[in-house]
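Q: here are the coordinates; sequence isn't available:
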């Protein structure tokens, strides 16, 4: 996080244009306004003092003002980040529900036609570009079949007050009489972009689950269970799956970072009101304060998910806590 703040602080020196104007977010700022910004951010001091002023603003929740909307960047992030969290969590759930069982099946049918077929399809799925898959999904499921909507988070006929920012929670706590119709409408909107995002991580989960299950099935306690006369079903469901899942969970954090990257492109195509769409639009509009703050917020979010994943992995696997903790 410390290195990330240094990176985002350094970006302000590389952006084209007037340095103080980029920080203030005011395009047509007067010399008096620029002087106030210079005093506020310590621009007459050394670089170390400027970095210290920058950290003080971060701790106060001040990420600057957007050059495009003239709104605080922190408010913009808080209004767009929940939509991205919602989309990526649903995509992660789909990827794990689809990928992990298929990977276990491939490991159980190791070196057979089923295993080769699953590995072939997973390689094809991982190789498909997400932007091409998104456009193809819209063409087939939205335009030709008409099963799912092609854009947006919910239809305009439903007015849901934003409380948490996560639409499904806001719908459930709202007072609208059409609560379940709105919930169903939001579900149909999220299915297509979530499935598009989930395809590549699902194929990775297939390979991770397959490798983890093969490692577990080759362990001594599984061989001992076979020698006792337990059948394949008992060995897999009682002993192998739980231990293989521990190794899969270890890599969930890495796949979540991949999900966020895929979501940024997918949000633009599906017009999803998330931070990825907002950040890419900020790049197009050369909104440098928004780029700086959005990069910091999105990277911090990914870091937090990595840390939480490590804690979950350590809680499930005593061997990951080290020999000092009696493992």
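A: Now that the structure is in, tell me what you want to look at. All values reported here derive from a predicted model rather than from experimental measurement.
Q: make it CA atoms for all contacts and neighbour counts henceforth
A: Will do.
Q: going on from the longest helix along the chain, what's the next piece of helix or strand?
A: Looking across the chain with DSSP state H, the single longest helix is helix 179-217. Sequence-wise, the next helix or strand downstream of helix 179-217 (DSSP states H and E) is helix 220-227.
Q: now that following helix against helix 179-217, angle please.
A: 90 degrees (axes from the mean of the first three to the mean of the last three C-alpha atoms, to 10 degrees).
Q: just the helices from the stretch 51-200 of the chain, written as ranges.
A: Taking DSSP state H, counting those that start in this stretch, the helices of the stretch 51-200 of the chain run over residues 73-108, 113-127, 130-137, 167-172, 179-217.
Q: for the longest helix of the chain, name the packing helices and strands.
A: In terms of contacts (3 or more C-alpha pairs under 8 Å, 6 or more residues apart in numbering; DSSP states H and E), helix 179-217 is packed against helix 73-108, helix 113-127, helix 130-137, helix 167-172, helix 241-249, helix 252-269.
Q: ok so, going back, TSV for the helices of the stretch 51-200 of the chain, including mean neighbour count?
A: As requested, the helices of the stretch 51-200 of the chain are exported to TSV (neighbours: other C-alpha atoms under 10 Å):
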stretch	mean neighbour count
helix 73-108	21
helix 113-127	15
helix 130-137	17
helix 167-172	18
helix 179-217	22
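Q: try it against this one:
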């Protein structure tokens, strides 16, 4: 009974199958990837975890390949960045000097200067003689004060007035040591990317300059051993008029501002010499391509705390470009020297 019915349906079934076979192929729709823009679902988009922020005062210089990292445990040993640009314009006497004991038999390693709030704002040390740089020895009991002082200052931990003062003490013809005959040299290093720091490494003290460049001193005698500073012996000429200023020279790639004075502040009423370790490549002026002289009144305030007039490196770079024909060295878009600290 069913056979005639099935036979009657076969032509329609065959027609349906043929029509289906003739339809164009339509692949299955693949789900689209979730959007990655701001409209993405928070349940799908995964944010990377934020990197920990290292405090500026604890920035540590990475060691060169093959070198052992230097532990910097003392506050004046930490390589940090300036905490602000401007230093106070008031002349304040609110700092104290303390000694940092060294390893025997070296005695005091250096002295550090701190405020009543406990901020380190400088450190200093002295070569007291008995070595190549200063043959005679200091002997206060005999009124023999032969010395070469190195004083690093960064008042208020600000960028504005970071400097190094080098002072040579020598006797006059009558064997007396007078403050009016001290040979003073004041130096500013640029760019001012860091606050100066000092750390002891066995028999040497490693000093980091504001540029990030380094200088090694003998931990016992405080002679310069290597780095971007070099020194000549203290001039012991008894004739104060013929005596030379400290023979400490900068060999780095940054810019140095230096002023000298005998027995007075080098920043007042003098002429400063500005030199660069990275002179313009297209300059045809010879030695003048990397050197110019500027009256000190254009660089420092002549009253009060006698601050350096340019609190930012950008302002000083503009002055240099106009006044001297060269500017501060740059790395990318920053005033910076490619160094160990990068």
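A: Alright, I've got the coordinates. For clarity, every value in this text was computed on a predicted model and none was experimentally measured.
Q: fetch the TM-score of the aligned pair.
A: Once superposed, chain against chain, the TM-score is 0.21 (TM-score structural alignment, normalised by the length of structure 1); 121 aligned residues with a C-alpha RMSD of 6.8 Å.
Q: sorry, back to before: quick check: which of the helices and strands packed on helix 179-217 of structure 1 is nearest to residue 275 of structure 1?
A: helix 73-108 (4.8 Å; C-alpha to C-alpha).
Q: format the helices of the stretch 51-200 of structure 1 as CSV; extra columns: distance to residue 263 of structure 1.
A: Shown next, in CSV, are these (distance: least, C-alpha to C-alpha, whole Å):
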stretch, distance to residue 263 of structure 1
helix 73-108, 7
helix 113-127, 15
helix 130-137, 9
helix 167-172, 17
helix 179-217, 6
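Q: so which of the ones you listed is nearest residue 308 of structure 1?
A: Ranking the helices of the stretch 51-200 of structure 1 by proximity to residue 308 of structure 1 (C-alpha to C-alpha) places helix 73-108 first, at 14.0 Å.
Q: could I get the helices and strands packed on helix 179-217 of structure 1 as CSV with distance to residue 292 of structure 1?
A: Below are these laid out as CSV (distance: least, C-alpha to C-alpha, whole Å):
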stretch, distance to residue 292 of structure 1
helix 73-108, 9
helix 113-127, 31
helix 130-137, 25
helix 167-172, 26
helix 241-249, 31
helix 252-269, 16
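Q: residues near residue 3 of structure 2, how many?
A: 7 (other C-alpha atoms under 10 Å).
Q: before we move on, what about residue 147 of structure 2?
A: 20.
Q: measure it to residue 120 of structure 2 for me?
A: 24 Å (C-alpha to C-alpha, to the nearest Å).
Q: residue 227 of structure 1: neighbouring residues, count only.
A: 10.
Q: ok, it to residue 113 of structure 1 distance?
A: Distance, residue 227 of structure 1 to residue 113 of structure 1, by C-alpha to C-alpha: 27 Å.
Q: cool, residue 120 of structure 1 as well?
A: Between residue 120 of structure 1 and residue 113 of structure 1 the computed distance is 10 Å (C-alpha to C-alpha).
Q: for residue 312 of structure 1, same thing?
A: 35 Å.
Q: swap in residue 234 of structure 1?
A: 23 Å.
Q: same question for residue 40 of structure 1.
A: 67 Å.
Q: what of residue 278 of structure 1?
A: 45 Å.
Q: likewise residue 299 of structure 1?
A: Distance of residue 299 of structure 1 to residue 113 of structure 1, given as C-alpha to C-alpha: 41 Å.
Q: likewise residue 92 of structure 1?
A: Taking C-alpha to C-alpha, one finds residue 92 of structure 1 at 28 Å from residue 113 of structure 1.
Q: what does residue 209 of structure 1 give?
A: Counting by C-alpha to C-alpha, the gap from residue 209 of structure 1 to residue 113 of structure 1 is 18 Å.
Q: good, wrapping up.
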